[in-house]
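Engineer: sequence and predicted structure are below.
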Amino acid sequence: MKKIIGLTLLVSAVISGCVANNIIKTNTTADVTASYNSINKEQLIEHIKVLSSDEFEGRAPSTKGEALTLDYLTKQLTAIGFQPGNGDSFLQEVPMVSIEASPEMTLSINGKDYQYGDEMVMGTSRISDFEQLKNSELVFVGYGVNAPEYNWNDYNGLDVKGKTVVILVNDPGFATQDPELFNGNAMTYYGRWTYKYEEASRQGAEGAIIIHETAPASYGWSVVEHSWSGPQFGFVREDLNKGRVAVEGWINSEVATELFTRAGLNFEQAKIEAAKGSYHVDMGDLSASVSVKNTVKESVSYNFIATLPGSSTPDEHIIYTAHWDHLGKDKSLIGDQIYNGAVDNASGTGALIEVAEAFAKLPVAPERSITIMAVTAEEQGLLGSKYYAANSVIPAAKTVANINMDALGVDGRSSDVSVYGLGQSELDNFLSIAAKKQGRTIAGDPRPAAGIYYRSDHFAFANIGIPALYAKTGKTPVDEATKALRVELGESLSKCYHNLCDEYSDAWDMSGAVEDMQAFFEVGYELSKENVWPQWSKTSEFKR
């Protein structure tokens, strides 16, 4: 990859108080309607085809695919009149390190070996050529949660230094379906694998192993196998990430059941006990050994930022985001090696271009600036958006809202719009009005247990206080033909998530994606008017 020169980044201000104004203007002029109607499926499909083509090699960070993607975005946004969003550059440098664990490893537990890929996936976040567990005692720590506000601490009274903690995925609310426990069926951040490794590290554990189960994880074992193998990207830190556990990884539920039996425990009963309250138990005399040999490479990737300056308050911005990256290619495979990432997320990246073009076609620029941001390394743990949040080009206090587009619907129109994190902020009101004009209503997260509000790039913006909206085509098909199409496409779309088969198909119906983009355009247009500042709801954890 040829080197792309970025600029020194500006350090963001922390978010300050916003002017409350809940009046939503709904008049849409003929000129705005023309821009709205300019969003079309033909152009979106062309963008998806290019970005997910084999030539782009799966768009992994710091590869040829990144260079091609950034070049494509630069040409597209320059052609419609957007300006560089980071000083005189379209790029924000994101220094990263890739750590690729050799698959030639076994997890040995009291003399029995478990195989990489089929039964377990292990790795490390430490920037190191070699890490290991050597006869590290196993301790089951339930959900691995330390949450004072819920009066819950699975580590209470437990010293895990030198030990390896074994952890359930998701959180207790999902297991019990008790709406009063955590957030009931809806996953909280405590249920995310990122949190569980972070907390195990804070507790001083030597290793952390999450038990995969499809229902609470919301994805199958193949996602773990494909997403956690190959290069894993992270930030370059002064301590080389030595504060993280030495080894972190996953085992499947069959292995877990066997291990609990070997420890004289019953896995199903242990899960029941873990959901009742703070819980941990030693796993008999079981101990884990595994050697992780790594190939470590420091690299630079880039966030892409382009701005259409506002006509009266250009220092205030509405930011549209999508992640441009995917999983790249796996050279160890025979035959198809490329994870093209057509739905995830060539669709969202193409949508960024379409929405930007609609704003560019307005006869008068919006009052506030419209900023288009395609971020890197979402698939590696939202790294690009996290880096931007910590090194904001636009101060948080000057960012009115974030609208995120990730994995658009490709199976036709719906009579509803699924809002992930419904009730978090007043942005729901704006989207509701835009959807109503299309004859649609807004609905909540169709899969609350998956914790999707915490799994895409808007989360980084929410974490620094910026109201963030993430929504997509709903689950109620608009007619019988669309219902039949969803039955036809459903299994393949589910199977192809983070798999080689996520490629563009002529069988797709992009009409629902177009409606979504048009609604997102209208929401951004209304937010671009001066003195409109959407607020977090009183019950949102992000309000504070």
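Structural biologist: Now that the structure is in, tell me what you want to look at. Numbering: from 1, shown residues only.
Engineer: C-alpha from now on. contacts and neighbour counts both.
Structural biologist: OK.
Engineer: residues contacting the most centrally placed residue in the chain?
Structural biologist: The chain has residue 456 as the residue nearest its centroid, 2.5 Å off, counting by C-alpha atoms, centre = their mean. Residue 456 makes contacts with 378, 382, 406, as judged by C-alpha atoms under 8 Å, 6 or more residues apart in numbering.
Engineer: comparison target below:
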Amino acid sequence: MYGISTGIVSPALNAWTVDMSFPESRGKAMATMYIALEAGIGLGALFAGWVYQDVIAKIPGTDPVLKDEYVIHTAHLDHVGVGKAINGDSIYNGAHDNASGVASLLEIARTYKKLKKQPRRSILIAMVTAEEMGLLGSAYFAGNPTVPVKQIVADVNTDMPTLIAPLLSVTPLGAVHSSLEKNVAWACKGLGLIIEKDPMPEENRFIRSDQYSFVLAGIPALHIKYGTKTPDDSFDLVAFTKEWRDKNYHKPSDEITNGFLYSAAKTYVQLNFLISYSIAQTTLRPSWNKGDFFGVGD
């Protein structure tokens, strides 16, 4: 079953729907306002009168009770379009950011449909728009979902996985804040992947992509990023990735011919599928850790 959500709602405005009576909630709202307004995004799109669309698919669950709860996979389908020409090329393709994420969701959906029996909870596949302008599409969906928002138990977001090296370890952004850490651990163990702490906590990456729209709605969420482990310890993956991003991030050179390692993509898709599958199969609903900043007030 497919549905379309259409609208223009900025997370900058959505921030003010948070209960401001809690100091912790005020912090959430201020963080969201900062993200949306830092570069003049979000509100500007409202006044421009642009219309965007999210594309949503539903895979029904099989449990008589849990089928009315949902695990959602998200990935943004927009990039920056046509821009200033670099070396004569003005088409900003966005192959890594975030066509690779959308392709991952399509493969995850295909994998679910091939199962002999669907999981207990239902699965939503959400390709959301206007992430680059301030998480607009995911904010709209979280505020106007195609299913009751209280029935969405978890979000697994995919945004620019940067599949340019063997995937041996991951940094699951957001996992330490909720019971989803157990689902990540189970999936990583099955694939032989190492779990690493966020090497750049000062960058606050957990609140900088579409998963944050669901966090604001009280829904535990994840964003799986690459780790730093390499087959050869002399190879600095962090430096290699930084150099690649400096050359290609939000530039026309972000193309399908530029650095994709498909064996890593396969592992990445398997990991995200296993995480959502384990959530969908587990009777106990995911929850924020007791006293966690993101769970306060929910």
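Structural biologist: Okay, I see it. Since the model is a prediction, treat every value here as computed from it, not as a measurement.
Engineer: and after the longest strand along the first structure, which helix or strand comes next?
Structural biologist: What stands out as the longest strand in the first structure, according to DSSP state E, is strand 281-308. Following strand 281-308 of the first structure in sequence order, the next helix or strand is strand 313-323 (DSSP states H and E).
Engineer: give me the buried positions along that next one.
Structural biologist: 314, 316-323 (16 or more other C-alpha atoms under 10 Å).
Engineer: what's the burial count for residue 376 of the first structure?
Structural biologist: 31 (other C-alpha atoms under 10 Å).
Engineer: what residues are up against it?
Structural biologist: Here residue 376 of the first structure is in contact with 61, 301-303, 323-325, 382-385 (C-alpha under 8 Å, 6+ apart).
Engineer: not counting sequence-adjacent ones, nearest residue to it?
Structural biologist: With sequence-adjacent residues excluded and distances taken as C-alpha to C-alpha, 6 or more residues apart in numbering, residue 376 of the first structure is closest to residue 384, at 4.5 Å.
Engineer: same check on residue 298 of the first structure?
Structural biologist: Closest to residue 298 of the first structure by C-alpha to C-alpha, 6+ apart is residue 97, at 4.2 Å.
Engineer: list the contacts for the one you found?
Structural biologist: Residue 97 of the first structure sits in contact with 127, 233-236, 296-300, where contact means C-alpha under 8 Å, 6+ apart.
Engineer: kindly report the same for residue 275 of the second structure.
Structural biologist: Residues in contact with residue 275 of the second structure (C-alpha under 8 Å, 6+ apart) are 183-184, 186-187.
Engineer: the first structure: which residue goes with that one?
Structural biologist: Aligned by TM-score structural alignment, residue 275 of the second structure pairs with residue 523 of the first structure.
Engineer: ok, the buried residues of strand 313-323 of the first structure vs residue 262 of the first structure, which is closest?
Structural biologist: Here the nearest of the buried residues of strand 313-323 of the first structure to residue 262 of the first structure, counting by C-alpha to C-alpha, is residue 323; it sits at 43.3 Å.
Engineer: that older thread, list the residues that contact the aligned residue in the second structure for the residue nearest to residue 376 of the first structure.
Structural biologist: Under the alignment (TM-score structural alignment), residue 384 of the first structure pairs with residue 137 of the second structure. For residue 137 of the second structure, the contact set (C-alpha under 8 Å, 6+ apart) comprises 7-9, 52-54, 76, 128-131.
Engineer: how far away from the center of its chain is the helix or strand containing the residue nearest to residue 376 of the first structure?
Structural biologist: According to DSSP H and E, residue 384 of the first structure maps onto helix 383-390. Put simply, helix 383-390 of the first structure sits 12 Å off its chain's centre (C-alpha atoms, centre = their mean, to the nearest Å).
Engineer: mean deviation of that helix from the second structure?
Structural biologist: After superposition onto the second structure, the average distance of helix 383-390 of the first structure to its aligned residues comes to 0.9 Å, using mean C-alpha distance after the TM-score superposition for the first structure.
Engineer: next SSE downstream of that helix?
Structural biologist: strand 399-404.
Engineer: could you check the next helix or strand after that next one and say which residues are buried?
Structural biologist: Using DSSP H and E, the helix or strand that directly follows strand 399-404 of the first structure along the chain is strand 416-419. By neighbour count with 16+ other C-alpha under 10 Å, strand 416-419 of the first structure contains the buried residues 416-419.
Engineer: same deal with stretch 202-212 of the second structure?
Structural biologist: Neighbour-count burial for stretch 202-212 of the second structure [16+ other C-alpha under 10 Å]: 206-212.
Engineer: just checking, what packs against the longest strand of the first structure?
Structural biologist: Packed against strand 281-308 of the first structure, as judged by 3 or more C-alpha pairs under 8 Å, 6 or more residues apart in numbering; DSSP states H and E, are the following elements: helix 64-79, strand 83-84, strand 91-101, strand 106-109, strand 130-140, strand 368-375.
Engineer: in the second structure, what stretch matches the longest one?
Structural biologist: Spelled out, that is helix 64-79 of the first structure. Across the second structure, nothing matches helix 64-79 of the first structure (TM-score structural alignment).
Engineer: corresponding residue for residue 442 of the first structure in the second structure?
Structural biologist: Using TM-score structural alignment, residue 442 of the first structure sits opposite residue 195 in the second structure.
Engineer: neighbours around that match, how many?
Structural biologist: Here the number of neighbours of residue 195 of the second structure (other C-alpha under 10 Å) works out to 19.
Engineer: could you find the closest non-adjacent residue to it?
Structural biologist: Nearest to residue 195 of the second structure is residue 170, by C-alpha to C-alpha, 6+ apart, at 5.3 Å.
Engineer: the one you found -> the first structure?
Structural biologist: That one, residue 170 of the second structure, aligns with residue 417 by TM-score structural alignment.
Engineer: for residue 426 of the first structure, see how far away its match is.
Structural biologist: According to C-alpha to C-alpha, to the nearest Å, residue 417 of the first structure stands 16 Å off from residue 426 of the first structure.
Engineer: again, but for residue 304 of the first structure
Structural biologist: 28 Å.
Engineer: next: residue 543 of the first structure.
Structural biologist: Residue 543 of the first structure is 12 Å from residue 426 of the first structure, by C-alpha to C-alpha.
Engineer: which neighbours do these two share?
Structural biologist: Contacts common to residue 543 of the first structure and residue 426, judged by C-alpha under 8 Å, 6+ apart, are 536-537.
Engineer: before we move on, the earlier item: can you add distance to residue 501 of the first structure and give the helices and strands packed on strand 281-308 of the first structure back as CSV?
Structural biologist: As requested, these are exported to CSV (distance: least, C-alpha to C-alpha, whole Å):
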stretch, distance to residue 501 of the first structure
helix 64-79, 18
strand 83-84, 35
strand 91-101, 23
strand 106-109, 29
strand 130-140, 33
strand 368-375, 23
